[in-house]
Structures are given as C-alpha cells and as structure tokens.
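[1] build me a model from this:
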Amino acid sequence: MEEGLNQLKKHLFAMRPLAEEEWNEMAGIWQLHHYKRKTILTAAGETERHVYFVLNGVQRIFYIDAHHEATLVFTYPYSFSGIADSFLTQLPSRYFLETLTSSTLLRTTHTQIQQLMDKYRNIEKLISTFTSFALMGVLERQVELLTFSAEEKFRTLLKRSPHVLQLIPHKYLASYLGMDATTFSKLMATVRI
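    The predicted structure follows:
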C-alpha cells in the first residue's frame, strides 16, 4: 500500500503539489483492492462512485449496444481509471469499466474526493487541472479517430504506448483504433517503427 501511495503522490504532485496536511488527508482516503481478470467494475446504467489509481494490471472502458462494441480507453500503471464523466456528474454511465487482467488498484469514493475539494481549494484546483488534461486527451484522440488513416492511428499508438502490444489482446487494440482485426493484423505485419 505504501509504494502505491508513493506512486499516487508522484503522479498528483507532477500536476500540482499539495501541502503536507492536504497530502496526508488525500492519502488517507484510498483503499487497496485486488480484482480478478474480466471483472466488471462499473456497468452501463450504474453511476460511477469510485475513482481508481492503477498499481498493476490493465483495464478498459468500452461501449456496447446491439450492433457494436467499441473500446474507448485503456488504463494501466500508473494512471487513473474509472468512468470519468459519470464520476464527475454522478449521472448513470453509458459505458463499462472492466479489468482485462488481474488488477491491483487504489480506490476512493466520489464523496471522499468531494469532501476534500470542499475543504481544500488546492485539491479542488488539482482535480480541475486533472480534468482539463483528461479533456485535452479526449479531444486529441477524437482528431486521431476522425482524421488519421489506419496506418497513422497504428503508428501513433506505437509511438505513444509501444508496450500495449504485449499487454492488451489485439482485438481490443483494433477496436480502440476503430479498425477491424484483419486490418490490425496487416499493420502488425507491415509497419515498422
């Protein structure tokens, strides 16, 4: 748990340092949880009550309906996980969050985060900064999905996160890139970085 909190502190302080009292209270709201692979942490229709900090394992956020399944986000050490829009608005999620591998996560609740934001302006600013960077990432990804060719999407993924080829099943990577498995396989065989 201590090493996990050290990683969380490093991650948070890179965005916005906290005073010792603020950090001590922030550190006190997280609990360590272990999950088996293919565990649904949040289902569509549920309201996201938790935010997670990934210590080990890979998770994905995905959308599914009668005709489609689309992987939207992968999370892995050391990043935050959870259905962000549902967590922030406390409205039901349209998405699922599942563990792709066995996972070790730090977890806290919306209520605990909200209480710290109400108590400390600096923590409120930290959450705002984090949310701003998350939104920036979503918009960058939209540009990639809407304007990049299949090969450009593949190359961008490999430049940004080359380790995912060994961590994540290729069918989920293909879905994340908005292409079918055949196209993904062809790119795996032909594209060299």
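
[2] please count neighbours and contacts with C-alpha atoms only from this point.
    OK.

[3] give the contact list for the residue lying closest to Thr101 once chain neighbours are set aside.
    The shortest distance from Thr101 to any residue other than its chain neighbours is 4.1 Å, reached at Arg37 (Cα to Cα, 6 or more residues apart in numbering). For Arg37, the contacting residues are 99-103, taking Cα atoms under 8 Å, 6 or more residues apart in numbering as the criterion.

[4] can you pull out the helices in this structure?
    Counting by DSSP state H, the chain has these helices, from start to end: 2-15, 20-27, 84-89, 110-119, 121-147, 150-160, 164-167, 170-177, 181-190.

[5] show me what counts as buried in the fifth one.
    Translated: helix 121-147. Neighbour counts using 16 or more other Cα atoms under 10 Å place 122-124, 126-127, 130, 141, 144-145 of helix 121-147 among the buried residues.

[6] which helices and strands sit right next to it?
    Using 3 or more Cα pairs under 8 Å, 6 or more residues apart in numbering; DSSP states H and E as the contact definition, the elements that helix 121-147 packs against are helix 2-15, helix 110-119.

[7] to compare with the earlier structure, here is another sequence to fold:
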Amino acid sequence: MNHQKLLLQQTVNHIHPLSEEDFEDFYTLFKPYTAKRKEVLTQAGSVEKYLYFVLEGLQRLYYLDEHHREATLVFSYQANFGGVLDSMMNQKPSRYYYETLSPSVFLRASYAQIEELLINKPAIEVLLRKGLTGVFSGILERLVELQCFSSEEKFQQLLRRSPHILQIVPHKYLANYIGIDPSNFSKLINSIKM
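    Below is the predicted model:
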C-alpha cells in the first residue's frame, strides 16, 4: 500500500473504520492535487467543490470582513481533512477562504462523487457524520475558549491540542487565531512555560 493511501486509511480508521471494500471505494474518489504557497483554494462567495485530504503543507480557513480584517478560524496540515465543509455539505456559497500557507500536496475528492457514493455505502455516510460531529465538537470548544479564556489560556489550549503547531504555523497566523496583535505574540510565548 502506498504512503498516501496508508495515511488516508489511518485517518479514516481513527474516525470510523471501513471495510476494505468500502475504503477502496472511498479512496478511488481521491485524486492528487498540488498547490503553491499562498494559493486560495476556495474563495468566499463560491461553493466548495472538494473535500481535501492533506498529505503535505499547511493551510488555513479564514474570514475576511468588509474592513479587510482577517480572522483565522482553522489550520489544516498533514493527515487532516480540509476545505470549507459547511459550503460543501450545504452546496451554498462560502463565507470563508481556504488558502495554503506553504506549498501543499493533497488528495481531493469532488463533493458530487462523494454524494453519489453516500447513496450506496452507508458506512461512508457514518464516516462523514462522525467526522463532522468531531468538527462540530471542536468548534464548540473553540467558542468556549473565545468567550471565556484569556489569550494565555487560549494559547495553552492550542498547544495541548496541537503541540507541534509552533513549528509549522507562522507566528502572525497563530496571533490572529488567538486574537492578539502579532507584536504581542513573542511576549505571550515568553510568558508561558513550555
């Protein structure tokens, strides 16, 4: 089994194990795709067409308001699914951008093909539901952090969830994710015992 397929299967098994046949049917939907650094894969206002599986690289999902202020919402990196999931599942225009922060290698499947497979493969529908439930749980945790935690507590939570994040995400994006000015980020790092 090639490395890409194995990585996808390990991630799928962590969410909801599939039979060999169901996994093969799911895997055949995914095609290789590469993107350059700072490439916008999904624009606000467009409908997400793909489910991405990250093999290499770093991406972010962000919101841009009418004053051109950005809010980084989510990072994706190796062995994560990515894309604008609400737009894909609802087939409605996205309010968010999905962009690469580094050169990236993906496997990606079109939503139309996934939708077709869901009709005949209930286990894949369960996989998708469990995956989305996990995403929803993460969003609720993040809302609590945003409303109740100090910047230091938000940063500590982020490091607990993703201890390697400091090595892969540029600090200006981490500062944006936490909601502080980038100039204060180095003070925050120095104030926390790691």
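
[8] can you calculate the TM-score here?
    Scored against TM-score structural alignment, normalised by the length of structure 1, the superposed chains reach a TM-score of 0.96; 193 aligned residues with a Cα RMSD of 1.2 Å.

[9] which one of the helices and strands packed on helix 121-147 of structure 1 lies nearest to Ala134 of structure 1?
    Distances from Ala134 of structure 1 to each of these were compared by Cα to Cα, and the smallest falls on helix 2-15, at 12.0 Å.

[10] relative to helix 121-147, how tilted is that closest one?
    Going by axes from the mean of the first three to the mean of the last three Cα atoms, to 10 degrees, helix 2-15 of structure 1 is angled at 80 degrees with respect to helix 121-147.

[11] ok, and for helix 2-15 of structure 1, which residues are buried?
    Counting neighbours by 16+ other Cα under 10 Å, helix 2-15 of structure 1 gives 4-5, 7-9, 11-12 as buried.

[12] chain center to that helix: distance?
    Taking Cα atoms, centre = their mean, to the nearest Å, one finds helix 2-15 of structure 1 lying 16 Å from the centre of the chain it belongs to.

[13] same check on stretch 10-27 of structure 1?
    Shown here is stretch 10-27 of structure 1, whose average C-alpha point lies 20 Å from the average C-alpha point of the whole chain (Cα atoms, centre = their mean).

[14] first-to-last residue distance for it?
    In terms of Cα to Cα, to the nearest Å, the two terminal residues of stretch 10-27 of structure 1 are separated by 12 Å.

[15] which bit of structure 2 covers that stretch?
    When structure 2 is aligned by TM-score structural alignment, the counterpart of stretch 10-27 of structure 1 is residues 10-27.

[16] before we move on, back to that, got a markdown table for the helices of structure 1, with distance to Glu46 of structure 1 too?
    Below are the helices of structure 1 laid out as a markdown table (distance: least, Cα to Cα, whole Å):
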| stretch | distance to Glu46 of structure 1 |
| --- | --- |
| helix 2-15 | 26 |
| helix 20-27 | 25 |
| helix 84-89 | 9 |
| helix 110-119 | 14 |
| helix 121-147 | 21 |
| helix 150-160 | 30 |
| helix 164-167 | 28 |
| helix 170-177 | 23 |
| helix 181-190 | 30 |
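
[17] if we can go back for a sec, so of the contacts of Arg37 of structure 1, which ones are in strands?
    Applying DSSP state E to those, the entries found in strands are 99, 103.

[18] for the contacts of Arg37 of structure 1, which pairs are in contact in structure 2 too?
    Here is what carries over to structure 2 from those, by both residues aligned by TM-score structural alignment, their matches' Cα atoms under 8 Å: 99-103.

[19] which among these count as buried?
    Taking 16+ other Cα under 10 Å as the criterion, what is buried in these is 99-103.

[20] as JSON lines, the helices and strands packed on helix 121-147 of structure 1 with distance to Ser175 of structure 1 would be great.
    Conversion of these to JSON lines gives the following (distance: least, Cα to Cα, whole Å):
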{"stretch": "helix 2-15", "distance to Ser175 of structure 1": "28"}
{"stretch": "helix 110-119", "distance to Ser175 of structure 1": "30"}
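
[21] and those helices: which comes nearest Arg155 of structure 1?
    Where those are weighed against each other on Cα to Cα, the nearest is helix 2-15, at 26.5 Å.

[22] so which of the helices of structure 1 comes closest to Glu69 of structure 1?
    Scanning the helices of structure 1 with Cα to Cα as the criterion, the closest one proves to be helix 170-177, at 7.7 Å.
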